[in-house]
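Asks: Here is a sequence with its predicted model. Questions after.
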Amino acid sequence: MSARTDTEAEQNQLSSGITPDTLSAKLREKLEASHVDIADLSGGCGQMFEAIIVSPQFAKKTTLARHRLVNSTLKEEIAAIHAWTPKCFTPEEWEKKKGGG
């Protein structure tokens, strides 16, 4: 369900309790993430998020294993939202990506 107005979007976000900040805090705590950047792509209603997550826990894991780790960490939150797209990097991969390598 998408919000038709800013007020409706804010109410949806308040009722679910899911915000980029709450998602970021949980990922930092549970995955020891050194960098988390979460974008709300839903226009503020808190129903569609894209995330960049940098964690040493992703080392030696496939993309699928990384996504499963993130999804299990955010199981309750993901159940309450419409769309979730994580992009997972190790600290080394992230440094290389930022450096344009």
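Replies: Sure thing, it's come through. Worth saying up front: this structure is predicted, and the values here are computed from it rather than measured. Numbers count the residues shown, from 1 in each chain.

Asks: contacts, neighbours, all on C-alpha from now
Replies: Fine.

Asks: Which stretches in this protein count as strands?
Replies: 35-40, 48-54, 83-89 (DSSP state E).

Asks: want to throw those into CSV with distance to residue 15?
Replies: Converted to CSV, those look like this (distance: least, Cα to Cα, whole Å):
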stretch, distance to residue 15
strand 35-40, 16
strand 48-54, 15
strand 83-89, 17
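
Asks: residue nearest the centroid of the chain?
Replies: Among the residues of the chain, residue 51 comes closest to the average C-alpha position under Cα atoms, centre = their mean, at 3.9 Å.

Asks: Give me the spatial nearest neighbour of residue 42, chain neighbours excluded.
Replies: The shortest distance from residue 42 to any non-neighbouring residue, by Cα to Cα, 6 or more residues apart in numbering, is to residue 48 (5.0 Å).

Asks: another one to put next to it:
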Amino acid sequence: MINRTILTICQELSANYLQEKLQRDLEAEHVEVEDTTFNRCACSFRVLVVSAKFEGKPLLQRHQLVNACLAEELPHIHAFEQKTLTPEQWAREQQK
């Protein structure tokens, strides 16, 4: 029974769901979410978030903002890798 519940939760955590939530809650200009789970049960993700809310904040505080946004979801995610950029940093990366 427990395994079925975990599987159901994992299936509900889609890349689209996470992308929409991050975009809405962090007022992000750009969000990319990649499901990196080997068997695609949606429990491992890599995200890129570009938001003006990151301006003037060190990396740790940026990650804390993302973690706070996904506080309900993170306990059900096995692996979570994040990259957080300001719009200015994102623009510079796009020019490379």
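Replies: Cool, got the structure. Every value quoted in this text rests on a predicted model; they were computed, and no experiment measured them.

Asks: Out of the strands of the first structure, which is the most enclosed?
Replies: strand 48-54 (a mean of 20; mean count of other Cα atoms under 10 Å).

Asks: And it, what does it pack against?
Replies: strand 35-40, strand 83-89 (3 or more Cα pairs under 8 Å, 6 or more residues apart in numbering; DSSP states H and E).

Asks: how about CSV for these, with distance to residue 61 of the first structure added?
Replies: Shown next, in CSV, are these (distance: least, Cα to Cα, whole Å):
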stretch, distance to residue 61 of the first structure
strand 35-40, 18
strand 83-89, 10
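
Asks: out of the ones you listed, nearest to residue 58 of the first structure?
Replies: Minimum separation from residue 58 of the first structure across these (Cα to Cα) falls at strand 83-89, 6.7 Å.

Asks: what's the closest one aligned against in the second structure?
Replies: Using TM-score structural alignment, the residues of the second structure aligned to strand 83-89 of the first structure are 79-85.

Asks: got the contact list for the matching stretch?
Replies: 43-51, 54, 59, 62-63, 74 (Cα atoms under 8 Å, 6 or more residues apart in numbering).

Asks: can you do 7 Å?
Replies: Residues lying outside stretch 79-85 of the second structure but in contact with it, judged by Cα atoms under 7 Å, 6 or more residues apart in numbering, are 43, 44, 45, 46, 47, 48, 49, 50, 51, 54, 62.

Asks: again, but for stretch 22-39 of the second structure
Replies: 15, 19, 42-51, 53, 69.

Asks: how far out from the middle of the chain is that stretch?
Replies: The chain centroid and the centroid of stretch 22-39 of the second structure are separated by 4 Å, computed with Cα atoms, centre = their mean, to the nearest Å.

Asks: repeat for stretch 55-68 of the second structure
Replies: When distances are taken as Cα atoms, centre = their mean, stretch 55-68 of the second structure is centred 12 Å away from the chain's centroid.
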